[in-house]
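Engineer: fold the following.
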Amino acid sequence: MTYVVTENCIQCKYTDCAEVCPVECFHEGPNFLVIDPDECIDCAACVPECPADAIFADDELPTGQKDFIAINARLGREWPVILRKKAALPDAEEWNGKANKRPLLVE
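Structural biologist: Sure thing, here's the model as predicted:
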């Protein structure tokens, strides 16, 4: 099992999760974070830290979010590691909870 960042992170990019990760498995893109499944140790420390409730165990993903397993794996190899908390995107609160954000993902 590994943890997966899902759609609700898009356009929010809260980074509280990255700061508590003991193994540096979070990677940062322009408007989204991902978890490298090869680095994740399944500690779940990140889950309660996510203000967008966007992190789930891969076997507990919400309906329609399974494609984020592959998205996290692919982008986790491409994007740089993020270790510290940064400010969320300026309009993160407006985007938090909105549906159908996949087309907005900037790779």
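Engineer: C-alpha only now, for contacts and for neighbours.
Structural biologist: Will do.
Engineer: look up how far residue 78 lies from residue 92.
Structural biologist: Here residue 92 is placed at a distance of 24 Å from residue 78 (CA to CA, to the nearest Å).
Engineer: higher neighbour count, these two?
Structural biologist: Between residue 92 and residue 78, residue 92 has the larger neighbour count (other CA atoms under 10 Å), namely 18 against 14.
Engineer: how close does the more buried one sit to residue 77?
Structural biologist: Residue 92 sits 25 Å away from residue 77, taking CA to CA as the criterion.
Engineer: and this one, so I can compare the two:
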Amino acid sequence: MSRSTLRCMLGFAIAGLAAACGDAQSTPGNDPMTRTAAKTVTWSDGKPAIQINCNMPGDCQTRAIAMCRESRGNYTVLAMDNMPTRGDATVVRGPASVVVRCA
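Structural biologist: So this is what the prediction gives:
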């Protein structure tokens, strides 16, 4: 093999590894990449839901999409705490939590 072919193959391998490591965890537990913790809970209607605690609100969204990967990242928000709204989206509030159900 030529050096350029080896270099190309190594580049693709590194890119694939970076992409694989860059995804948020799609199973319950702690995810150091997004600094979130997710667990399955029973919601007031008796059906399962996912509770996500995060340091930053955007991390909650990233984790919700990953947790609901089988439903193409679609989810419904059942409850949220300390999340920004349209009028105060520029205010940094600190840790947040959300309860979602995959659609």
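Engineer: TM-score for these two?
Structural biologist: After superposition, the two chains reach a TM-score of 0.28 (TM-score structural alignment, normalised by the length of structure 2), with 52 aligned residues with a CA RMSD of 4.2 Å.
Engineer: ok, and the closest non-adjacent residue to residue 30 of structure 2?
Structural biologist: residue 37 (4.3 Å; CA to CA, 6 or more residues apart in numbering).
Engineer: what packs against the helix or strand hosting the one you found?
Structural biologist: Using DSSP states H and E, residue 37 of structure 2 sits within strand 36-42. Where contact means 3 or more CA pairs under 8 Å, 6 or more residues apart in numbering; DSSP states H and E, strand 36-42 of structure 2 is packed against strand 29-31, strand 48-54, helix 57-67.
Engineer: buried sites along that strand?
Structural biologist: Using 16 or more other CA atoms under 10 Å as the test for burial, strand 36-42 of structure 2 gives 36, 37, 38, 40.
Engineer: redo these as TSV? Include distance to residue 60 of structure 2.
Structural biologist: What follows is the buried residues of strand 36-42 of structure 2, written out as TSV (distance: CA to CA, whole Å):
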residue	distance to residue 60 of structure 2
36	7
37	9
38	9
40	14
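Engineer: just curious, which of the residues you listed is nearest to residue 10 of structure 2?
Structural biologist: residue 36 (32.0 Å; CA to CA).
Engineer: the closest residue to that closest one other than its chain neighbours: neighbouring residues, count only.
Structural biologist: Spatially, and ignoring its direct neighbours in sequence, residue 36 of structure 2 is nearest to residue 54 (4.4 Å; CA to CA, 6+ apart). When neighbours are counted by other CA under 10 Å, residue 54 of structure 2 registers 22.
Engineer: what about residue 54 of structure 2, distance to residue 9 of structure 2?
Structural biologist: Distance from residue 54 of structure 2 to residue 9 of structure 2, counting by CA to CA: 37 Å.
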